[in-house]
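>>> Quick one: sequence and predicted model below, then my questions.
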Amino acid sequence: MQLANGEFAINGYRFGCGHNLQVKELQATSIRWRVQDQPNPVGDNILVGRDFGDPQPIKLGIYARGETAVETAQAAAEFANAWAAARDRKPGDESVLEIGIHGRTVRAYGRPRDLDIDDTEIFARKHADGTAVFDRTDGLFYGDPDNGGGGQVTLSITPPQSAGIRSPMRSPIVTLKGGIRQGIVTNTGLRPTSDVTITIHSTVSRPIVGGDGWEIELGTSLAYDRSVTIDARRRTVTRDDGVSLAGKLTRKSRLDQIIVPAGASEFTFRGISPDGSASATIRWGSAHTSLGA
């Protein structure tokens, strides 16, 4: 979604700059760690251990305003309804908070949580203050691939070639070979990103998609009218009809290893596609530590 500078969206509902529900304060960049540091039991100083990112909530100071008190009340009500929509989500489902900044749109993943609006002035005046808290499941901000904040590449598979028949023939007789195509891309983000989705389309058996340091293989076949989407950040593998194919991943396939590093990298796609129609589309959102970059 393309947002103006200072414009926000929660699950598609827009607010902020240009809307009756405005944002007057924003605390979005906050870095915290869960650490394993321990005092040295036999001497001076501290023994440092592993650090784990501890995502901090995004805090918004908001206010509703309109030409009339009725418009102000309506703006506050619409925002509250959008903010409360997460109540119907299932475990593991996330909301997306989008923020427009200097021609870019960045996304934060998590859930809308606390919302407090001071309704005192809503009866007769045209102003109502409040605060909103968005709990994050991920400490990074991600760009929108549709608006220059990431990228996309589609890899086709080479048609199968005849492998010939050699004597003596042994069962099973195989006369087709899988193809392989490679794609070199550039991630303009400053950090590696795990906000990656891979969508495999059309007729293919045992498709394999790989990148720098990882490889994902599905031990199954897709029909010509089917597709499967692998969401690395959410750790899901879903066919287009909603069926989970996570159980079809081979043992060497690790969703938590799928990343697109900063700078140049290479993707590969291979498998058995008798008619050569199979393709794999890889999309990623660039990763950022703060709203600045």
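Received it, and whenever you're ready, just let me know what you need. Just so we're clear, the structure is a prediction, and the values are computed from it rather than from any experiment.
>>> going forward, measure contacts and count neighbours with C-alpha atoms only.
OK.
>>> correct me, but residue 271 touches residue 203?
No - with contacts counted by C-alpha atoms under 8 Å, residue 271 stays clear of residue 203, the gap being 9.9 Å.
>>> buried set for stretch 231-251?
Under the neighbour-count criterion of 16 or more other C-alpha atoms under 10 Å, stretch 231-251 has 231-234, 237-239, 245, 249 buried.
>>> And stretch 72-88, by the same measure?
Neighbour counts over stretch 72-88 (16+ other C-alpha under 10 Å) mark 72-76, 79, 82-83, 86 as buried.
>>> which residues touch stretch 191-200?
Contacts with stretch 191-200, where a contact means C-alpha atoms under 8 Å, 6 or more residues apart in numbering, come from 142, 227-233, 256, 258-262, 278-288.
>>> 6 Å instead, please
227-233, 259-262, 279-287 (C-alpha atoms under 6 Å, 6 or more residues apart in numbering).
>>> another one to put next to it:
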Amino acid sequence: MRDGEWSLTYPGVSLTWGPADLPVVNMVAPDLGDVETRADDADRPREDGRAFGSDFRGGRSITFELGVFGADEADARSTLADLARAWRGDAVRRSPGAVAELAMRHAGRERVVFGRPRRFASSEAEISEGVALVGCDFAAVDDVFYGPAEDSRTIGLAPPLGGGLTGALAAPLTTTGTSDRSAVLDIGGELDAWPVLTIQGPVTNPVVEVLGLWRLELRTTLAYDRSVTVDPRPWSRSVLLNGGGSLAGALSRTSPRLAAMGLPPGSHEVAYRGTDETGTSSVRFAWRESYPSP
């Protein structure tokens, strides 16, 4: 992307606008919107003041005032139709939880927000001269700006070293390996990042622990060709098998709520444990850096 460019992307749509050399131009700087705070305050009974509870931040709405410029009326109408079609969001609005990506770049910094295109109002007062004006909004799922690309780290589950047999032994003989592997994640950004975990079988009762923060355990067995994705991002919050089906019920009672799995910036030691006879199981961490402003 170039500085000043914005783009809307979702399946089947990729639209870019902003600078004056593009057919769709930002007429004024986009309004990043206010973020509502939902306060859980209460009046103190029979005394002055208030008691603070938990505060929750809503999602922001980003407002655009766009100009559509064409070589003539037909050209302007064609560009306006493409813009209107993209802003309908048909591929995401019919699916609960589905989101589009709104990307931007300023001073060399690329950021992304997730949400859906919403309000769209156009004026054709000057369409005969190849000009149309559009006012439109993008509703973000939260108030966070994310990095443009994912960071990731994969941790394998190697079997423990050992050797020899000790008696007394009884037939038939079987072996299993309970393994433990740790690594360090370096989380950049300025706010907590959401780690998406993909656990690849074969493994029984996999455990993923971020030392000092949380310990997630799935009480299940994954075959060699199965995986489960634990996605704590605000627009997903799911535990899904590849090919469909929820495994949320397999989370142990001591596992964290998905909404509590954010990782603050810095270095974190993570451990992956489980029972695997082959030593080929792994967990993949994927996350985006998070920022309070673009």
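Received the coordinates, thanks. Given the structure is predicted, the values throughout are model-derived calculations rather than measurements.
>>> Please enumerate the strands of the stretch 101-250 of the second structure.
109-123, 131-140, 145-146, 151-156, 178-187, 196-200, 203-210, 214-217, 221-222, 227-231, 238-241 (DSSP state E, counting those that start in this stretch).
>>> where's residue 45 of the second structure relative to residue 250 of the second structure, distance?
Residue 45 of the second structure sits 43 Å away from residue 250 of the second structure, taking C-alpha to C-alpha, to the nearest Å as the criterion.
>>> And for residue 7 of the second structure, the neighbour number?
Residues lying near residue 7 of the second structure (other C-alpha atoms under 10 Å) number 17.
>>> That one maps to what in the first structure?
Taking TM-score structural alignment, residue 7 of the second structure has residue 9 as its aligned residue in the first structure.
>>> burial of residue 48 of the first structure, as a residue count?
The local packing of residue 48 of the first structure (other C-alpha under 10 Å) involves 12 other residues.
>>> Identify the residues contacting it.
Per C-alpha under 6 Å, 6+ apart, neighbours of residue 48 of the first structure: residue 37.
>>> That one -> the second structure?
By TM-score structural alignment, residue 48 of the first structure lines up with residue 52 in the second structure.
>>> Can you add distance to residue 37 of the second structure and give the strands of the stretch 101-250 of the second structure back as a markdown table?
What follows is these, written out as a markdown table (distance: least, C-alpha to C-alpha, whole Å):
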| stretch | distance to residue 37 of the second structure |
| --- | --- |
| strand 109-123 | 18 |
| strand 131-140 | 15 |
| strand 145-146 | 17 |
| strand 151-156 | 30 |
| strand 178-187 | 27 |
| strand 196-200 | 27 |
| strand 203-210 | 30 |
| strand 214-217 | 27 |
| strand 221-222 | 42 |
| strand 227-231 | 25 |
| strand 238-241 | 25 |
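>>> Which of the ones you listed sits closest to residue 101 of the second structure?
Smallest distance to residue 101 of the second structure across the strands of the stretch 101-250 of the second structure (C-alpha to C-alpha): 4.9 Å, for strand 109-123.
>>> What range does the closest one cover in the first structure?
On the basis of TM-score structural alignment, strand 109-123 of the second structure is assigned to residues 104-118 in the first structure.
>>> So what touches the matching stretch?
For stretch 104-118 of the first structure, contacts defined as C-alpha under 6 Å, 6+ apart pick out 83, 94-99, 128-137, 141-143.
>>> Please repeat the previous calculation with a cut-off of 7 Å.
Stretch 104-118 of the first structure is contacted by residues 2-3, 83, 86, 94-100, 128-138, 141-144 when judged by C-alpha atoms under 7 Å, 6 or more residues apart in numbering.
>>> Kindly indicate whether the alignment partner in the second structure of residue 74 of the first structure is helix, strand or coil.
Correspondence of residue 74 of the first structure to the second structure, assessed by TM-score structural alignment: residue 78. Three-state call for residue 78 of the second structure (DSSP: H, G, I helix; E, B strand; the rest coil): helix.
>>> Quick check: the aligned residue for residue 281 of the second structure in the first structure?
When the first structure is aligned by TM-score structural alignment, residue 281 of the second structure is paired with residue 278.
>>> check contacts around its match.
Contacts of residue 278 of the first structure (C-alpha under 7 Å, 6+ apart): 156-157, 201-204.
>>> which of those residues tops the neighbour count?
residue 204 (27 neighbours).
>>> which residues does the residue lying closest to that one once chain neighbours are set aside contact?
Of all residues not flanking residue 204 of the first structure in the chain, residue 273 sits nearest, at 4.4 Å (C-alpha to C-alpha, 6 or more residues apart in numbering). Shown in contact with residue 273 of the first structure (C-alpha under 7 Å, 6+ apart): 159-160, 178, 203-205.
>>> which of these also appear as contacts in the second structure?
Comparing those with the second structure on both residues aligned by TM-score structural alignment, their matches' C-alpha atoms under 7 Å, the contacts found in both are 178, 203-205.
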